[in-house]
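>>> This is the structure alone, sequence omitted:
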């Protein structure tokens, strides 16, 4: 039945849409609006992601660069070995900082006041003298020679070179004085200031001096912690998933276990840190701030994720595979180990890698077990004091120095690179080994 009216002037019949047609048009219009909302949400999320990554990269890229100053160093025996004995113990305790100060005074003979000299000496990193000491200890024949050396600039000079010091501000509002700017311009005009790739950021451990601080100790601690996490969580999680999915009877007890596993996956990570503090440190007496304890805590946190992912992968294997193996005389254990588990392994590995990526980015549970300590040495074992990369980022973010701001962002970039790599690896494994049934 159609709705129609007669036009009195033309005598033609005008057809009006029926109620069902009106509803159909409204449905299509609602669907178009829903698609637009979804597309707008994706665009907004993409823009926020680009803004976040761009902000971090714009702040942190400069941490991969370091300013150096060229000095003409004379390894004067009067400073290093007055007796001329060549004793290594004497060379280790010599005043190498005095050599650097002497060269700076020679470059700026007009600087005579004590206060100005102190400002001039602050052009060079406080650890530059240790670099000279290591060179002489490695090759004592350097004593008595003179040649040009590039030494690290101080944090303020490094920030000035990278453009973080605004010269237009009043002298009282910036860390570099007008006199220091004059000295800097003189060195720069003589090609004695250079910016190089900062390899120490990747080869040094933490330090109070931003110019010497690196991520090697934190990265090593993260790797050691993840090794313990993987060794504990992967076999336990996979075996628990196999038992619950393939062998456990379906009753109220297994239902209770399944509910608890799902609930544990949503428990805040700091709760696992409290559990680790109470059990592993206070009760069992394991060493604090060690990758061993950190890995055990993260294994507890990662287990629910691995169990859930493994059960989903096992459940995805068609029942016909099991029935065919049982029909040929295989035992239930052989069915699982020889047929079901190999087919489910891509999904299990994907879930494990995602769980490891989650553990890599955790901070709160590790803070509870003392992995917030200031560690200047690279850990050499699972029981050595260590920290991890997220905690290192947290420590640097709390430092007042401007140079630590760029290192915080640079460390975040490295952490994001690790996380992206692990997620790409998970996707590649799934694409390569996943089977379509």
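Yep, that arrived. Please read these numbers as outputs of a predicted model, since none were measured by experiment. Numbers count the residues shown, from 1 in each chain.

>>> Only C-alpha atoms from now on, for both contacts and neighbour counts.
Fine.

>>> can you map out the helices along the stretch 301-437 of the chain?
Under the criterion DSSP state H, counting those that start in this stretch, helices of the stretch 301-437 of the chain are mapped to 319-327, 332-335, 341-360, 364-368, 389-397, 402-433.

>>> ok, the closest residue to residue 154 other than its chain neighbours - how many residues close by?
Among residues not flanking residue 154 along the chain, residue 125 sits closest, at 4.2 Å (Cα to Cα, 6 or more residues apart in numbering). The tally of other residues near residue 125 (other Cα atoms under 10 Å) stands at 22.

>>> Isn't residue 125 up against residue 153?
Yes: counting by Cα atoms under 8 Å, residue 125 touches residue 153, with 5.1 Å between them.

>>> got the residue ranges for the strands in the stretch 1-150 of the chain?
Remark: strands assigned in the stretch 1-150 of the chain by DSSP state E, counting those that start in this stretch are 3-6, 13-16, 65-74, 146-152.

>>> take the one below as the second:
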């Protein structure tokens, strides 16, 4: 049988078409690769810009400008009756003592009332807190002169950190020329300095940025995460085990599975509305309490834990179950002694990811009123509190310049906690995961 061959002209045209098609294909692959690399670079650039802006604006929140004053604890001001009454010690005018101490160190006469008013403008409105705390801790110190660090006013703090331009007119920078000269003198003589801001971590809400802290928000978030951990994990794991191992395959279980998957995609504010209607309006639980926030976040976290647990159970090979049944184990024994222990890495990962998601939620907590102005740190989940993301939101809406760095500093802490939680999930997954 003769084999027909194409003329040389046809072979050349066919090869040219093949080469042209290959060039198009290679060009398309290069474009796709370039687009992929560009997308990654674009995303990393924006991520670096985001983190860079947060760090640049927030690292100064961990420092606070303070005066080191030699405060005379005058008995005539603190304890005029001499009876050491707690009510007198608490209501004494400690701000007057701080102003007199600062005036003495600046060389200003206390009889100069305009100068004393300007000196008072250099000190925080809550300057009395530090001095009162010292006196209440040891009333025997009354009559002595003690070196005490007190907070500077928020505008002074911004000026010392370079956030306010010293060359601006005094009316704009809100620090007079005389106050600026006093600050330079205090810094040169060493009784004005930036120190680590412990108040950021232990203080509650305050209208003064220099005394505002995240202490209440951290405790409130801890209470809520504890409630989520105690409720969402056992309920979520139990529901996942039932659906995956025991529930019959029918229209009802299919409907439940579809609804669980849908709940995982429901906007978080809807859970806030649900919590407002059920836990506050119907059950009568206190508004702004951590227990309500914990219950709302539990509802929001349950679908995530259920889905992650079911995926972990499915990943356990059927041979494990068959081997357990082969040696006479019951279904419950097989699940409790063999399947669940092998699924623990996946369950831990889902739990940590769910907790991290709950920790960063703001919208549902706004709906249940966790935006209260809470000064005292709560001791139980039933007391009013707020949460870290809500505190960030509240500071971001404040007009005072000093709250800008507080907002970024708190956001920096929240991002660091979320990164640590996600890293923990990855580490636990790799440490305990078994490859079949």
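Yep, it's here. Quick caveat: nothing in here was measured; it's all calculated off a predicted structure.

>>> before we move on, the earlier item: buried deepest among the strands of the stretch 1-150 of the first structure, which one?
When the strands of the stretch 1-150 of the first structure are scored by mean count of other Cα atoms under 10 Å, the highest mean neighbour count falls to strand 65-74 (a mean of 20).

>>> contact partners of that one?
By Cα atoms under 8 Å, 6 or more residues apart in numbering, the surrounding residues in contact with strand 65-74 of the first structure are 99-100, 103-104, 124, 144-153, 157-158, 161, 192-198, 211.

>>> What of stretch 224-236 of the second structure?
With contact meaning Cα under 8 Å, 6+ apart, stretch 224-236 of the second structure is reached by 290-291, 293-295, 297-299, 301-303, 305-306, 309, 351, 355, 358-359, 381.

>>> and if we set it to 6 Å?
For stretch 224-236 of the second structure, the surrounding residues in contact (Cα atoms under 6 Å, 6 or more residues apart in numbering) are 290, 294, 298, 302, 305, 306.

>>> quick check: angle from the helix or strand harbouring the second one to helix 340-359?
When elements are defined using DSSP states H and E, residue 294 of the second structure is found to belong to helix 290-315. Going by axes from the mean of the first three to the mean of the last three Cα atoms, to 10 degrees, helix 290-315 of the second structure is angled at 140 degrees with respect to helix 340-359.

>>> Now do helix 290-315 of the second structure: distance to the chain's middle.
Centroid separation for helix 290-315 of the second structure versus its chain: 20 Å, with Cα atoms, centre = their mean, to the nearest Å.

>>> buried residues in that helix?
By 16 or more other Cα atoms under 10 Å, the buried positions in helix 290-315 of the second structure come out as 290-313, 315.

>>> Which strands or helices does that helix pack on?
Judged by 3 or more Cα pairs under 6 Å, 6 or more residues apart in numbering; DSSP states H and E, the packing partners of helix 290-315 of the second structure are helix 215-241, helix 340-359.

>>> same thing but 7 Å
helix 215-241, helix 251-263, helix 268-275, helix 340-359 (3 or more Cα pairs under 7 Å, 6 or more residues apart in numbering; DSSP states H and E).

>>> possible to save those helices as TSV with mean neighbour count?
Listed next are these as TSV, based on neighbours: other Cα atoms under 10 Å:
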stretch	mean neighbour count
helix 215-241	22
helix 251-263	13
helix 268-275	20
helix 340-359	22
